[in-house]
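[1] prediction below, plus the sequence it came from.
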Amino acid sequence: MKYNPVEAMKPNLYKYVFPYDEIPKIKFNNIQLPMDIPESIWITDTTFRDGQQSMTSMNTEQMVKIYDYLHELDNGSGIIKQTEFFLYSQKDRNAAEQCMSRGYDFPEITSWIRANKDDFNIVKSMGIKETGILMSCSDYHIFNKLNKTRQEAMKMYLDIAYASLENGIVPRCHFEDITRADFYGFVVPLAKNLMDMMNDSKINVKIRACDTLGLGVSHVGVELPRSVPAIIHGLRYYGNVPSSSIEWHGHNDYYGAVTNSTTSWLYGGASVNTTMFGIGERVGNTPLEAMIIEYGQIKGNTAEMNLELINEIEKFFEKDLDYAIPPKTPFVGKEFNVTKAGIHADGLLKDEEIYNSFDTRRILGKPPLVAINSYSGISSIAYWINSYFNLCGNEKIHKGDNRLIPVKNKIDSEYDSGRTTNISSEEMEKLAKLYIFNNYQNERAI
């Protein structure tokens, strides 16, 4: 080791930030760091690794199907660059082998192992070109879980990274619990040692900054270890890590997964690690679909990505994996762009852009809808019918159309009888066909 950690007689647990008997603290130093977005940024996926730990285990066929979906969603753009697999069970190895046999450029198949050479032999036997290696960074893990000194932990991590490089395999070093780690005392010397190994071997070495408990803070002027800008900036300028080798892996414990991931892009990290629909340990990981939207906002486009496919993936998760996506989940939930306010419905009827920030119908295959309930007026009913049946031009129903009156009366009678739930799409479809389209067809025949 050219760069030694700052050894500690006892663990530095940052108790003034993480007192445990209170909510964690945010400490400010008011240091302003420069934003520096890499020219090329991308997304990686851990649905099959971190994500799968949190839900019903997938079988091989389901994993291969989701891999196909990821490939079709990326659609040759290279934005969803990689996905990682466990390799411990025969099921996982079979799934990885079948996915590799597809021959897709994107997403590339990678793996994840613990920091021991027995696990590394599995990677070698599979012919996988890159593997994640667990390198816990905080003293919570080094002292209290591994029962090692910082020096011993660093030597163990570098030994396994060296073995990876000896075999021509890219090591992706997972700096676990980086938001509670001694950044200059352990993270920086570990990163610098790894970068020296990269330069000597001429093989890429990656660092995944893992916000294991979701403690990262995206605000500027925040102290380490919680500052996402300072972590990314520090890896680049003190750890000598190039942007292309920095990846952020966030959790959503404090509702910060998406903003922290975006912040890592803004301050120089090229890659953000995600899962489909944010599945993952405890409250989940950074949602892949959310970072696609963030990518589009930063870069001004989503390249050739096929975003409408997200609807199909959502249905697969709910039907085949029995995973219920909360209906109000942004961009993917069934009600994410459903308005319940009558005045909003009237605005949508006049101009969809008033209450819809982009064309969700064209981009996501999800038209904006209104919920039909006891507060719904004629405008809501007219907008629901137009949107649900995709009526355009002269076929659109306007709120002055007399055919809407019996529909409104039927809905009002439901609530006058004590109903409290929304009118379902199936019920609205029947009412529209009975009172609108039946009459409409008769009128056209005349």
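    Yep, that arrived.

[2] C-alpha from now on. contacts and neighbour counts both.
    OK.

[3] can you pull out the strands in the stretch 251-400 of the chain?
    In the stretch 251-400 of the chain, the strands defined using DSSP state E, counting those that start in this stretch lie at 271-274, 338-339, 369-370.

[4] so of those strands, which one's packed in deepest?
    Mean neighbour count (mean count of other Cα atoms under 10 Å) peaks for strand 271-274 among the strands of the stretch 251-400 of the chain, with a mean of 28.

[5] what's that one packed up against?
    With contacts defined as 3 or more Cα pairs under 8 Å, 6 or more residues apart in numbering; DSSP states H and E, strand 271-274 has these neighbours: strand 42-45, strand 246-250, helix 257-266, helix 288-299.

[6] deepest of these, which one?
    Greatest average neighbour count among the helices and strands packed on strand 271-274 goes to strand 246-250 (a mean of 27), per mean count of other Cα under 10 Å.

[7] would you mind getting the angle between it and helix 257-266?
    170 degrees (axes from the mean of the first three to the mean of the last three Cα atoms, to 10 degrees).

[8] just how off-centre is the longest helix belonging to the chain within its chain?
    As assigned by DSSP state H, the longest helix anywhere in the chain is helix 150-166. Distance of helix 150-166 from the chain centroid (Cα atoms, centre = their mean, to the nearest Å) equals 30 Å.

[9] also stretch 294-305?
    Here stretch 294-305 is found 15 Å from its chain centre; the criterion is Cα atoms, centre = their mean.

[10] can you get me the start-to-end distance on stretch 246-259?
    17 Å (Cα to Cα, to the nearest Å).

[11] quick one, what contacts the closest residue to residue 399 other than its chain neighbours?
    Leaving out its chain neighbours, the residue that sits closest to residue 399 by Cα to Cα, 6 or more residues apart in numbering is residue 379, at 5.2 Å. Counting by Cα atoms under 8 Å, 6 or more residues apart in numbering, residue 379 touches 342, 345-346, 349, 398-399.

[12] would you list those residues in TSV and tack on distance to residue 275 and neighbour count?
    Output for those, formatted as TSV (distance: Cα to Cα, whole Å; neighbours: other Cα atoms under 10 Å):
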residue	distance to residue 275	neighbour count
342	36	20
345	34	29
346	37	23
349	36	23
398	42	19
399	43	18
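
[13] related to what we said a few turns ago, which strands and helices sit next to the longest helix of the chain?
    Applying 3+ Cα pairs under 8 Å, 6+ apart, we find helix 150-166 packed against helix 117-126, helix 139-142, strand 170-176, helix 188-201.

[14] give me the number of residues near residue 111?
    For residue 111, the count of nearby residues is 27 (other Cα atoms under 10 Å).

[15] without its sequence neighbours, what residue ends up closest to the residue most central in space within the chain?
    With distances taken as Cα atoms, centre = their mean, the residue of the chain nearest its centroid is residue 287 (1.9 Å). The shortest distance from residue 287 to any non-neighbouring residue, by Cα to Cα, 6+ apart, is to residue 278 (3.8 Å).

[16] take this one as well and set it beside the first:
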Amino acid sequence: MNEIKLNERTHLLQEEPYSYQLQDVEEPNLMREFFEYTEIPKVSFNFRRSPYNMPENIWITDTTFRDGQQSREPYTVQQIVDIYKMISKLSGPNGIIRQTEFFVYSDRDREAIEKCMDLGLKFPEITTWIRAKKEDFKLVHDIGVKETGILVSCSDYHIFTKLGMTRRQAMEHYLSVINDAFEAGVVPRCHLEDITRADFYGFVVPFVRAIQEMSEQAKIPVKFRMCDTLGYGIPYVGTALPRSVPGIVYGMQNYCDVPSEMLEWHGHNDFYKAVANAASAWLYGCASVNTTLFGIGERTGNVPMEAMVFEYAQLKGTLDGMDTTVITDLARYYEKKIGFKVPPQTPFVGENFNVTKAGIHADGLLKNEEIYNIFDTKKFLKRPPLVSLNQNSGAAGVALWINESYGLEGEHRVGKHSPVVKYVKNWIDEQYANGRMSIISGKEVDKKIDEFIASDMGTEGEQ
């Protein structure tokens, strides 16, 4: 019979949770009911509902210089320093972007860490990612980093087929590595790789509880990063493990006794659910979500940092001091200094993010930009709404383009019946009537406006 005790977190009487033991199976459980490789993965529902339990304080963490670098050419030391300073400014005085993660193996990695540490910025805190080896813990300790990530793969796909171990062997190996971290005086952040294909009750829960016991004995806290390595996570209410994000977060708290502030979600975007899964992790009790700038990362990428900045504001009702204009500065830096072109349709940072091509939309923007713009993008991102001029833009589109491109305000703004607008609009119509297929460039419009001003028509239009 289970004992009934007062739960210190919910302040309600609850039955003591069942104590799950390691299930050391002889053959790997590849969960073919969900993951038959020759079929699309299945989403199963068990209709068990986890309660919303968003922590009072939620944070964003960053892995741009670790996971983000695994899918592109390495950043230079100066680029890392520049980006780190901008992330710190974006984070704001309250440190909402709490931590960032570095490699430590090359001379370039270590130089970048040292230069960033020399800046003396409080946030984001510099952490590292290392191999699970004793000499690596000493390396991190000597550098002066207080926390490091270590890989503890938890699905049978990794344990059996990659590591060639049984569950018990893997668990014993991982625990010995974590003990090495304790001996080195470093806080381990355990990366539970491939958790959305893992046997949650047969391996994850007993493994995490064993780590928690070691942590109490060593009097050193342990963080847990729940890694949705292949983007299998599902945010829907009532979905079954192992793919349920609510179920995983609930289980880590209620069956493993891991407090919110020691939980972190790390997701990938293979099924277009990276942002939704990260937000769900927050809602169900995970304090931190791990991101990269612009979602740059393995395969389809990671959770984009800029997405979670605005998700934070929507959920909390405040930016808590984050300077979102830095997001535009970062996008421009990537394009001009690094040579990385953000895809044009990317929310918040893409070239076409708040640009309309439809004349009817441009007409609405001209009357009131709130009709077709998601928020004051000029205030939050230094990007006023724009139009792209083509055969569909109409006079309203031309007027809006001129007003925004030339910064015309108040009585100086032109309307769609303005002579200069008609002049440019007629020229555009002629272009497409003669077979043009490409959009109209800004330089071309500037040239036509100069022509108009220099003409008698231009003089009349100014009167």
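    Received, thanks. Just so it is clear, the model here is predicted, and its values are computed rather than measured.

[17] about what we covered before: dump the strands of the stretch 251-400 of structure 1 to CSV, plus distance to residue 140 of structure 1.
    Formatted as CSV, the strands of the stretch 251-400 of structure 1 follow (distance: least, Cα to Cα, whole Å):
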stretch, distance to residue 140 of structure 1
strand 271-274, 23
strand 338-339, 44
strand 369-370, 48
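
[18] residue contacts, the counterpart of residue 228 of structure 2 in structure 1?
    Taking TM-score structural alignment, residue 228 of structure 2 has residue 211 as its aligned residue in structure 1. Residues counted as contacts of residue 211 of structure 1 (Cα under 8 Å, 6+ apart) are 176-179, 248-251.

[19] and with 10 Å instead?
    Neighbouring residues of residue 211 of structure 1 by Cα atoms under 10 Å, 6 or more residues apart in numbering: 175-180, 217, 226, 228, 248-253, 257, 260-261, 285.

[20] so stretch 279-295 of structure 2 matches what in structure 1?
    Under the alignment (TM-score structural alignment), stretch 279-295 of structure 2 falls on residues 262-278 in structure 1.

[21] quick one: distance of that stretch to the chain centre.
    Chain-centre distance of stretch 262-278 of structure 1: 8 Å, with Cα atoms, centre = their mean.

[22] now swap in stretch 351-363 of structure 2 and tell me
    Mean C-alpha position of stretch 351-363 of structure 2 versus that of the full chain (Cα atoms, centre = their mean) differs by 26 Å.

[23] end-to-end on that stretch?
    21 Å.

[24] now the one helix or strand residue 14 of structure 2 maps to: buried residues?
    With elements taken from DSSP states H and E, the one containing residue 14 of structure 2 is strand 13-15. Residues of strand 13-15 of structure 2 classed as buried by neighbour count (16 or more other Cα atoms under 10 Å): none.

[25] in structure 1, what stretch matches that strand?
    Per TM-score structural alignment, strand 13-15 of structure 2 has no counterpart in structure 1.

[26] so which elements touch that strand?
    Packed against strand 13-15 of structure 2 by the contact rule (3 or more Cα pairs under 10 Å, 6 or more residues apart in numbering; DSSP states H and E) you find strand 4-6.

[27] from the contact counts, what lies against the strand it packs on?
    strand 13-15.

[28] structure 2: which residue goes with the residue nearest to the centre of structure 1?
    So, by TM-score structural alignment, residue 287 of structure 1 is matched to residue 304.

[29] tell me the spacing between its match and residue 62 of structure 2.
    Distance of residue 304 of structure 2 to residue 62 of structure 2, computed by Cα to Cα: 9 Å.

[30] re the thing from before, quick one: which of the strands of the stretch 251-400 of structure 1 is nearest residue 309 of structure 1?
    Closest of the strands of the stretch 251-400 of structure 1 to residue 309 of structure 1 is strand 271-274, at 17.2 Å (criterion: Cα to Cα).

[31] mean shift of the closest one relative to structure 2?
    Average distance, strand 271-274 of structure 1 versus aligned residues of structure 2 after superposition (mean Cα distance after the TM-score superposition for structure 1): 0.2 Å.

[32] what about the alignment partner in structure 1 of residue 433 of structure 2, how many residues nearby?
    Residue pairing (TM-score structural alignment): residue 433 of structure 2 is matched to residue 416 of structure 1. Number of residues near residue 416 of structure 1 (other Cα under 10 Å) recorded here: 11.

[33] over to the one 3 residues further on?
    By the other Cα under 10 Å criterion, the neighbourhood of residue 419 of structure 1 contains 14 residues.

[34] contacts made by stretch 423-430 of structure 1 with the rest, please.
    Outside stretch 423-430 of structure 1, the residues touching it (Cα under 10 Å, 6+ apart) are 371-374, 381, 384-385, 388-389, 407, 411, 414-415, 431-432, 434, 436-437.

[35] mind running it again at 6 Å?
    Contacts with stretch 423-430 of structure 1, where a contact means Cα atoms under 6 Å, 6 or more residues apart in numbering, come from 372-373.

[36] buried stuff in that stretch?
    423, 428.

[37] and the strands of the stretch 251-400 of structure 1: which comes nearest residue 76 of structure 1?
    Shortest distance between residue 76 of structure 1 and those, using Cα to Cα, is found for strand 271-274: 17.4 Å.

[38] which residues touch the closest one?
    With contacts defined as Cα under 6 Å, 6+ apart, strand 271-274 of structure 1 is touched by 41-46, 247-249, 286-288.

[39] go on, stretch 336-351 of structure 2?
    334-335, 352-353.

[40] what span of structure 1 lines up against that stretch?
    The aligned range for stretch 336-351 of structure 2 in structure 1 is 319-334, by TM-score structural alignment.

[41] now the end-to-end length of the matching stretch.
    The first and last residues of stretch 319-334 of structure 1 sit 14 Å apart, counting by Cα to Cα.

[42] list the buried residues of that stretch.
    The neighbour-count check on stretch 319-334 of structure 1 (16+ other Cα under 10 Å) flags 325, 331-334 as buried.

[43] which two in the residues you listed are spaced the farthest apart?
    Using Cα to Cα, the buried residues of stretch 319-334 of structure 1 reach their maximum pairwise distance at 325 and 331, which is 11.2 Å.

[44] run through the residues that contact the corresponding residue of structure 1 for residue 270 of structure 2.
    In structure 1, residue 270 of structure 2 lines up with residue 253, judged by TM-score structural alignment. Contacts for residue 253 of structure 1 (Cα under 6 Å, 6+ apart) come out as 214, 283.

[45] gap between the counterpart of the residue nearest to residue 399 of structure 1 in structure 2 and residue 47 of structure 2?
    Using TM-score structural alignment, the partner of residue 379 of structure 1 in structure 2 is residue 396. Counting by Cα to Cα, the gap from residue 396 of structure 2 to residue 47 of structure 2 is 51 Å.
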